[in-house]
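Enquirer: need a 3D model of the following:
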Amino acid sequence: MLTYACLTALVPGKKQPAIRVKIVRTWMSPFGSIRPNTCMVFGDEKGSMIETTLPWGVVLPYEINLDEGDWFEILDFKLIHASGLIRTTRSKYHINLTHDSVVTKIQPITECNFLFCASYKTLLRGLSHPKFCIGLCGALVEVGDIQDFSVAQANQFNQGFQPRIRFTQVKCVVYGDLAEKLYEYWSSTTANVVVCVLKLWRIEWGNGRFRCLTNIEGCSDILFDPEIPEINYFQSM
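Expert: As a prediction, the model looks like this:
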């Protein structure tokens, strides 16, 4: 019988135990490359997350599809130290899948959505480390016109930290396909209030302080009116 480990218990340098994880996010990187790797964020039943790579050319047994939102049991993978200026998770490590990896689709273990939204106060006070991507939920209050890539599209989100009294605004800049997705939704919606969640966005600093949130092409996402507790609370305010 297999013994499963939590992601926080994994240690490099030895044979790794089996893990059971949900694919929280998947994208291709480097963006636009003719031989991109498949990048993913895994989450386990304890709520921990780790970034994972399926390198170009590595074919998993039975050509299994690694679809976002599905749960998998995984054996025989390589664990390395995480690197890079921007990380999608706070894990010190990174999983690489190999030709020897055994991946089996399983039934969901938990209903966790892995949308851990940051505090507006913490973000604006500069207490959120810019190395790590964050999530954010709030109401969309303004969307600018789509502009050239060098200028970008500036948007603002707000979230009440004192219900119906005052609001905090956070500037966001979105590029590429996600900018088009946002603009199309904003232009077509008839809702009085558009509530959304930013998923895996990075923090940009300038002049020693928080400047804005921006997306990582292919990795970041924006969800409109999702059915999650944070959004239900916001809509009830």
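
Enquirer: please make it C-alpha for all contacts and neighbour counts, starting now.
Expert: Fine.

Enquirer: secondary structure class for Tyr185?
Expert: helix (DSSP: H, G, I helix; E, B strand; the rest coil).

Enquirer: what about it, distance to Ser150?
Expert: Distance, Tyr185 to Ser150, using CA to CA, to the nearest Å: 23 Å.

Enquirer: so where do the helices sit in the chain?
Expert: 120-124, 176-188, 229-235 (DSSP state H).

Enquirer: identify the residues contacting the residue nearest the centre of the chain.
Expert: Nearest to the mean C-alpha position of the chain, counting by CA atoms, centre = their mean, stands Leu200 at 3.0 Å. The contact partners of Leu200, taken as CA atoms under 8 Å, 6 or more residues apart in numbering, are Thr88, Cys133, Ile134, Gly135, Asn215, Ile216, Cys219, Ser220, Asp221.

Enquirer: so which of those are in strands?
Expert: Ile134, Gly135, Asp221 (DSSP state E).

Enquirer: can you pick the most crowded of the residues you listed?
Expert: Compared across the ones in strands among the contacts of Leu200, Ile134 has the highest neighbour count, 25 neighbours, by other CA atoms under 10 Å.

Enquirer: isn't that residue right next to Tyr120, touching?
Expert: No. Proximity of Ile134 to Tyr120 does not meet the contact threshold set by CA atoms under 8 Å, at 11.2 Å.

Enquirer: out of the contacts of Leu200, flag the one nearest to Phe116.
Expert: Nearest to Phe116, judged by CA to CA, of the contacts of Leu200 is Gly135 at 5.8 Å.

Enquirer: what segments of the protein are strands?
Expert: Going by DSSP E, the chain shows strands at 19-29, 37-43, 49-54, 71-75, 78-81, 93-96, 102-106, 134-143, 153-162, 166-174, 194-206, 209-214, 221-224.

Enquirer: could you also give me the structure for this second sequence? I'd like to compare it with the first:
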Amino acid sequence: MSSIMFFSEFELPLKNPVVRVKVISKWKDASAIIREETQMLMGDEKGNTVLGTIVDEIMIRNECIMFEGEWYEIHGFKLMYNFRRFRVTTNRFHVFTGENTIINNVPARTDCNYYGFKEFKTILRGLAHPMYSVDVYGAMVSVGDLEHVGAPGGPMIPKMRFSLVNPGYKHLNCVAYGRNAVEIDAYWNYTRANVVLCVLSFWQIERLQGRFTFITNIEGCSRIKFEPNIPEIIAFRQLIPPNAY
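Expert: Below is the predicted model:
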């Protein structure tokens, strides 16, 4: 029987590989033409992440449709180097299912949130590599109206501009599209809180002429959590003055 591997142990070649993963987010890849595939950002028990491409037919064959937030064991997968220009994880490998891949649902293993927060100054100074996604947290300010934008003749998609402020009062410009934009608009119009704290996970850095402009979401992959019960948000909340922002 093969032992469970952690993502940090990945090396080529693999022999009878088995991993135990949590599905952090899943989405459809518009470039998948020949067969239906699902992209998944997965985490292991040590807090590491990896990108996976799961063929839908493999899930159906195993009678195991993979859902966000659930844990699974994957046996007999394939491993390739990740050569994508933008990567949602720093892991250099990409997991693929094969014809003999077996997927089983397993009990939850850990409540890790998989956050790896970047300081605002690191992003603003251009020290965070735009090839990789970032996680940030802060207070929402300068929240704009929900817009709908699109190319001529193309579909219109929701868009929302806002900024985050960190405990040091540094501002980070943000632009959300699609589902995340609608989610932000709904929460912002619903809440009665004077200050809204949130976490943006797996967002992309945008630059213009070598300078930081804003961070934006990756449709289907990026996540936003409002007022999560984590140490960083709890500590931030305690620092907020009565008439903040």
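
Enquirer: what's the TM-score for these two chains?
Expert: Overlay of the two chains. TM-score (TM-score structural alignment, normalised by the length of structure 1): 0.90; 232 aligned residues with a CA RMSD of 2.1 Å.

Enquirer: sorry, back to before: so what corresponds to the residue nearest to the centre of structure 1 in structure 2?
Expert: Under the alignment by TM-score structural alignment, Leu200 of structure 1 pairs with Phe202 in structure 2.

Enquirer: got the contact list for the nearest residue to Ile222 of structure 1 once chain neighbours are set aside?
Expert: Computed as CA to CA, 6 or more residues apart in numbering, the closest residue to Ile222 of structure 1 that is not its neighbour in sequence is Leu198, at 4.7 Å. Leu198 of structure 1 sits next to Gly135, Leu136, Cys137, Ser220, Asp221, Ile222, Leu223 when contact means CA under 8 Å, 6+ apart.

Enquirer: what does the fourth one align to in structure 2?
Expert: The reference is to Ser220 of structure 1. Match for Ser220 of structure 1 (TM-score structural alignment): Ser222.

Enquirer: surely that match meets Trp203?
Expert: Yes. Counting by CA under 8 Å, Ser222 of structure 2 touches Trp203, with 5.6 Å between them.

Enquirer: follow-up on the earlier one: ok, Tyr185 and Ser150 of structure 1, which is more surrounded?
Expert: Between Tyr185 of structure 1 and Ser150, Tyr185 has the larger neighbour count (other CA under 10 Å), namely 13 against 7.

Enquirer: how about that one, what's its match in structure 2?
Expert: For Tyr185 of structure 1, the residue aligned by TM-score structural alignment is Tyr187.

Enquirer: residue contacts, its match?
Expert: Contacts of Tyr187 of structure 2 by CA under 8 Å, 6+ apart: none found.

Enquirer: try Leu12 of structure 2
Expert: Applying CA under 8 Å, 6+ apart, the residues contacting Leu12 of structure 2 are Leu79.

Enquirer: mind checking how far it is from Arg92 of structure 2?
Expert: 11 Å.

Enquirer: over to Arg35 of structure 2?
Expert: Arg35 of structure 2 is 25 Å from Arg92 of structure 2, by CA to CA.

Enquirer: and the two? Which one has more around it.
Expert: Legend: neighbour count by other CA under 10 Å for Arg35 of structure 2 and Arg92, higher for Arg92 (17 against 9).

Enquirer: name the nearest residue to the aligned residue in structure 1 for that one, ignoring sequence neighbours.
Expert: Matched to structure 1 by TM-score structural alignment, Arg92 of structure 2 sits across from Lys92. Residue nearest to Lys92 of structure 1 in three dimensions, not counting chain neighbours: Ala82, with 5.5 Å by CA to CA, 6+ apart.

Enquirer: one more: Val41 of structure 1?
Expert: Per CA to CA, 6+ apart, closest to Val41 of structure 1 is Glu51, 4.4 Å.

Enquirer: I'd say the one you found and Lys92 touch.
Expert: No. Here Glu51 of structure 1 does not reach Lys92: they are 9.7 Å apart, not a contact under CA under 8 Å.

Enquirer: from the contacts of Leu198 of structure 1, which is closest to Asp145 of structure 1?
Expert: If you rank those by distance to Asp145 of structure 1 using CA to CA, Ile222 comes first, at 17.5 Å.

Enquirer: list the contacts of that closest one.
Expert: Taking CA under 8 Å, 6+ apart, we find Ile222 of structure 1 in contact with Leu178, Leu182, Cys196, Val197, Leu198, Lys199.

Enquirer: please apply the same query to Val24 of structure 1.
Expert: Going by CA under 8 Å, 6+ apart, Val24 of structure 1 touches Met40, Val41, Phe42, Gly43, Glu68, Gly69, Asn113, Phe114.

Enquirer: out of the residues you listed, which is nearest to Gly206 of structure 1?
Expert: Val41 (27.9 Å).

Enquirer: quick check: the gap between Val194 of structure 1 and Val141 of structure 1.
Expert: Distance of Val194 of structure 1 to Val141 of structure 1, computed by CA to CA: 8 Å.

Enquirer: likewise Ile106 of structure 1?
Expert: From Ile106 of structure 1 to Val141 of structure 1 the distance is 40 Å (CA to CA).

Enquirer: do Gly176 of structure 1 as well
Expert: Taken as CA to CA, the span from Gly176 of structure 1 to Val141 of structure 1 is 21 Å.
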